[in-house]
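K.L.:
Output the structure for:
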Amino acid sequence: MLEPIDRLSLQADCENCFGLCCVALPFAASVDFAIDKAAGQPCPNLKSDFRCGVHTDLRTLGFRGCTVYDCFGAGQKLSRFTFEGRDWRQSPDLAKQMVDVFPTMRLLQELLWYISDALTLQAALPIHDELLAALEETNRLTLLAPGALMYVDTAAHRAAVNALLLQASEFARDEAKRLQQAPPKHRKNIGRGADLIGANLRGADLRGANLRGAYLIAADLRDADLRSADLIGADLRDADIRGANLTGSLFLTQVQLHAAKGNSSTKLPALLSRPSHWTA
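P.N.:
Alright, predicted model coming up:
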């Protein structure tokens, strides 16, 4: 059975990618993007060497959306493994196929991140074998040829994996709650998919909270304790997490950190990095 994957390989490595996210993904002129771009159309800022020509100025030029995106390593896996180093410029006949399979590969890589995270949880040992099996199957799907990747039933696979991730989350959150002296005062207001847009949660004890899919847009989470809180799918756009403790939070991603507002006092899991746009 496949051993746990090195999660550093599940982060974007643009130096080994053919700018696939800059081609495959569509975006519309908005607060996050300065222009419209259709799926399959190369971004005008993409250079001939597949690097971004305005990378250091993305936010000031109106491309904030690019700075909060991560492909979980899908770009380099497709570029170097699936398509064996053949790029869409030199092999234009492959361009459409590359664009079509990119979302599938990204989803699978994201699932690998979450499963790998779950495998680190001591509380999830009762389902360790099931998680390893899910990791192996997900990884197997990422190794399929392009034609086969097109027909992966991503919805069914995601649903099966999510059921396991939910179990792992419940084990970990139950353990965190048992270790607490008293129930957090905000617990009654928290739940899966909760609408917490702009909520004042400053200093809140959210250990073990279920924040799966929660809308935390512009929420005040300064100095909040989010250890063992399930953050899978939580929308942290413009959430203020300065001074918050996110060590041991469940299923947190680099994408979420890039979307939030933090500082040097924000405590992060070891594998995630502090975004360059955060304040000191």
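K.L.:
going forward, measure contacts between C-alpha atoms and count neighbours the same way
P.N.:
OK.
K.L.:
how much space is there between the most centrally placed residue in the chain and residue 126?
P.N.:
When CA atoms, centre = their mean is applied to the chain, the residue found nearest the centroid is residue 253 (4.2 Å). Using CA to CA, to the nearest Å, we find residue 253 at a distance of 24 Å from residue 126.
K.L.:
Quickly find the element holding residue 277.
P.N.:
For residue 277, there is no host helix or strand (DSSP states H and E).
K.L.:
Tell me, how many residues neighbour it?
P.N.:
For residue 277, the count of nearby residues is 13 (other CA atoms under 10 Å).
K.L.:
same check, this time on residue 177
P.N.:
For residue 177, using other CA under 10 Å, the count is 17.
K.L.:
Same check on residue 270?
P.N.:
Look at residue 270: counted by other CA under 10 Å, it has 8 neighbours.
K.L.:
Let's see this one next, to set against the first:
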Amino acid sequence: MARTSVASSSDQGRPGLRADCARCFGLCCVALPFAASADFAVGKEAGQPCANLRADFRCGIHARLREQGFPGCTVFDCFGAGQKVSQSTFGGRDWRQEPHTARQMFEVFPVMRGLHELLWYLTEALELPPARPLHRDLRRALKETERLTHGSAEALAELDVAAVRQDVNALLLRVGELVRATVPGRTRNHRGADLVGARLAGANLRGATLRGACLIAADLQRADLRTADLIGADLRDADLSGADLTGSIFLTQAQLNAAKGDATTKLPRTLDRPAHWSARRTTTAEVLPDA
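P.N.:
Next up, the predicted model:
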């Protein structure tokens, strides 16, 4: 997958939850499978190193991933799980030097990624003033999830991360309700909605719940998404040009990387503007054919 920088300049408060590829053994490029598609020029099995992975665990085509047919790599984010598994769980022993660790390392990586994603959401929730009534529960959940990440490789491989996610998600749902309740008036509920290709340019989605909504290729140009709950929303190829995502909650860098946007898209302070986004604003007239 993409070999990214150590940390975002906009998010120094969560360094352990940002990918540090220089300290990882290319786990996302080996442990995970992908199929030949619009996202990947070729497919590979789980546990099989990507043909572009170099001996130093860096990507040989990192600067040209999109041009070479691997946009899916530029979207992936391990939330810092790669370096955690490489340097903490396995103590800096890499799978090439010690092949007997490979299988278990590759099994542990997606589990750790799931836990780190939850840590990202819980950390964000604790930064939200409306969630103060839940801070005790959130701190407890954060501490327990962090404890799990320090377990042995054997314990992590056997962990039911889906069950952990279910418990944390119930808490995050309550957080979302408290945050959205600060928006005056009635807000929209699009939880889990099929909004593929939806024309939502200029839509008022402030305070809306878009949890798990499928927004693939949706037109969200200039949409007001302030304080919207975007956890799990599929934003692949969604056009966020000129949209206002200020204060939106549970939005991740991976979601932004999968979407389209421009210089006028307003983002939460914790996230970076993707490098592949247009430098200028794209108007609706430019992307929709004349009637």
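K.L.:
Would you give the TM-score for this superposition?
P.N.:
After superposition, the two chains reach a TM-score (TM-score structural alignment, normalised by the length of the first structure) of 0.93; 268 aligned residues with a CA RMSD of 1.2 Å.
K.L.:
ok so, going back, residues in contact with the residue nearest to the centre of the first structure?
P.N.:
residue 272 (CA atoms under 8 Å, 6 or more residues apart in numbering).
K.L.:
if we go to 10 Å?
P.N.:
For residue 253 of the first structure, the contact set (CA atoms under 10 Å, 6 or more residues apart in numbering) comprises 11, 70, 72, 110, 113-114, 231-234, 269, 271-273.
K.L.:
Could you report the neighbour count for the alignment partner in the first structure of residue 114 of the second structure?
P.N.:
Applying TM-score structural alignment, one finds that residue 114 of the second structure aligns to residue 107 in the first structure. Using other CA under 10 Å, residue 107 of the first structure has 19 neighbouring residues.
K.L.:
Now the strand or helix carrying residue 107 of the first structure on the second structure. Mean distance?
P.N.:
Residue 107 of the first structure is part of helix 95-119 when elements are defined by DSSP H and E. Comparison of helix 95-119 of the first structure with the second structure after fitting gives an average deviation of 0.5 Å (mean CA distance after the TM-score superposition for the first structure).
K.L.:
Show the subsequent helix or strand relative to that helix.
P.N.:
helix 128-142.
K.L.:
list the buried ones in that following helix?
P.N.:
128, 131, 132, 133, 134, 135, 136, 138, 139, 141, 142 (16 or more other CA atoms under 10 Å).
K.L.:
Report the inter-axis angle for that helix versus helix 95-119.
P.N.:
Counting by axes from the mean of the first three to the mean of the last three CA atoms, to 10 degrees, helix 128-142 of the first structure lies at 170 degrees to helix 95-119.
K.L.:
ranges for the helices of the second structure?
P.N.:
71-75, 81-83, 102-126, 135-149, 153-158, 161-180, 253-258, 284-287 (DSSP state H).
K.L.:
which residues in the first structure does the last one match up with?
P.N.:
Using TM-score structural alignment, helix 284-287 of the second structure corresponds to no residues of the first structure.
K.L.:
How far off centre is that helix?
P.N.:
Helix 284-287 of the second structure sits 28 Å away from the centroid of its parent chain (CA atoms, centre = their mean, to the nearest Å).
K.L.:
Touching it from outside, list them.
P.N.:
Contacts for helix 284-287 of the second structure (CA under 10 Å, 6+ apart): 199, 201, 202, 219, 220, 221, 222, 239, 241.
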